[in-house]
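Chemist: What shape does this take:
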Amino acid sequence: MAPRTFARRFQQETGTTPYRWLLRQRVLLAQELLEGTDETVDSVAGRAGFGNAATLRHHFLRVLSTTPHAYRRTLRGADPAGLRQGACPRPSRLSRRAAAGAGGQSFGTVG
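Modeler: Prediction:
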């Protein structure tokens, strides 16, 4: 299949471009790693495919309107007054998958 045909059919099935879908999946993985590990943000960035903390921070802010550090701090209860302004509440796994579109993994059938 030609790359343009793939991109067009991917968008028809998922409602987003392959690039945006991939970025969202990387942010979801980073969220999981920030929630479940004590790894540094640099390490999380590398494991999630962003390469470095600055790139992770950029995409995290665009998708979730918060930084990786603020996200982790909020999850660990370091913000007793509730969420800082601009911080994102911890979404359930189901809502994160729904936000990723089509269960986060489904591509449907591409003829």
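Chemist: alpha carbons only for contacts and neighbour counts from here, please
Modeler: OK.
Chemist: Roughly how far does the residue sitting nearest the centre point of the chain sit from Arg8?
Modeler: Residue closest to the mean C-alpha point of the chain, counted by C-alpha atoms, centre = their mean, is Val27 at 2.1 Å. For Val27, the distance to Arg8 (C-alpha to C-alpha, to the nearest Å) stands at 23 Å.
Chemist: ok, then the element right after the lengthiest helix in the chain?
Modeler: In the chain, assigned by DSSP state H, the helix with the most residues is helix 18-36. Remark: after helix 18-36, the chain's next helix or strand is helix 41-48, criterion DSSP states H and E.
Chemist: to compare against the first, here's another:
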Amino acid sequence: MTAHRVRAAEELLERTDLAVDRIAAEVGFVNAATLRLHFARARGVSPQQYRRTFALDPEPQRVAG
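Modeler: Sure, this is the predicted structure:
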């Protein structure tokens, strides 16, 4: 279950500019701290560090809401 949430967070980090707090809620984590903990354990980097690898993408999708 956690692995699925981390993967969903990964996709949102890659494709949107949503805040990590919002991503945590969207994928089912209690809060951003919990997402950060599980994400770092699974991927070896923080969500923000992971997102920076996609920073060169000129037009991330913006999600309304």
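Chemist: which residues touch the longest helix of the first structure?
Modeler: For helix 18-36 of the first structure, contacts defined as C-alpha atoms under 8 Å, 6 or more residues apart in numbering pick out 7, 10-11, 39, 41, 44-45, 47-50, 56, 59-60, 63, 68, 71-72, 75, 96, 100, 104.
Chemist: got it, and stretch 42-55 of the second structure?
Modeler: Ala3, Val6, Glu10, Leu13, Glu14, Val20, Arg36, Phe39, Ala40.
Chemist: Could you give the number of residues near the counterpart of His4 of the second structure in the first structure?
Modeler: In the first structure, His4 of the second structure lines up with Gln25, judged by TM-score structural alignment. Neighbour count of Gln25 of the first structure, defined by other C-alpha atoms under 10 Å: 19.
Chemist: Gln31 of the first structure versus Gln25 of the first structure, what's the distance?
Modeler: Distance from Gln25 of the first structure to Gln31 of the first structure, counting by C-alpha to C-alpha: 10 Å.
Chemist: What of Gln11 of the first structure?
Modeler: Taking C-alpha to C-alpha as the measure, Gln11 of the first structure falls 24 Å from Gln31 of the first structure.
Chemist: Neighbour count: those two, which is higher?
Modeler: Taking other C-alpha under 10 Å, Gln11 of the first structure and Gln31 do not tie; Gln31 has more neighbours (21 against 15).
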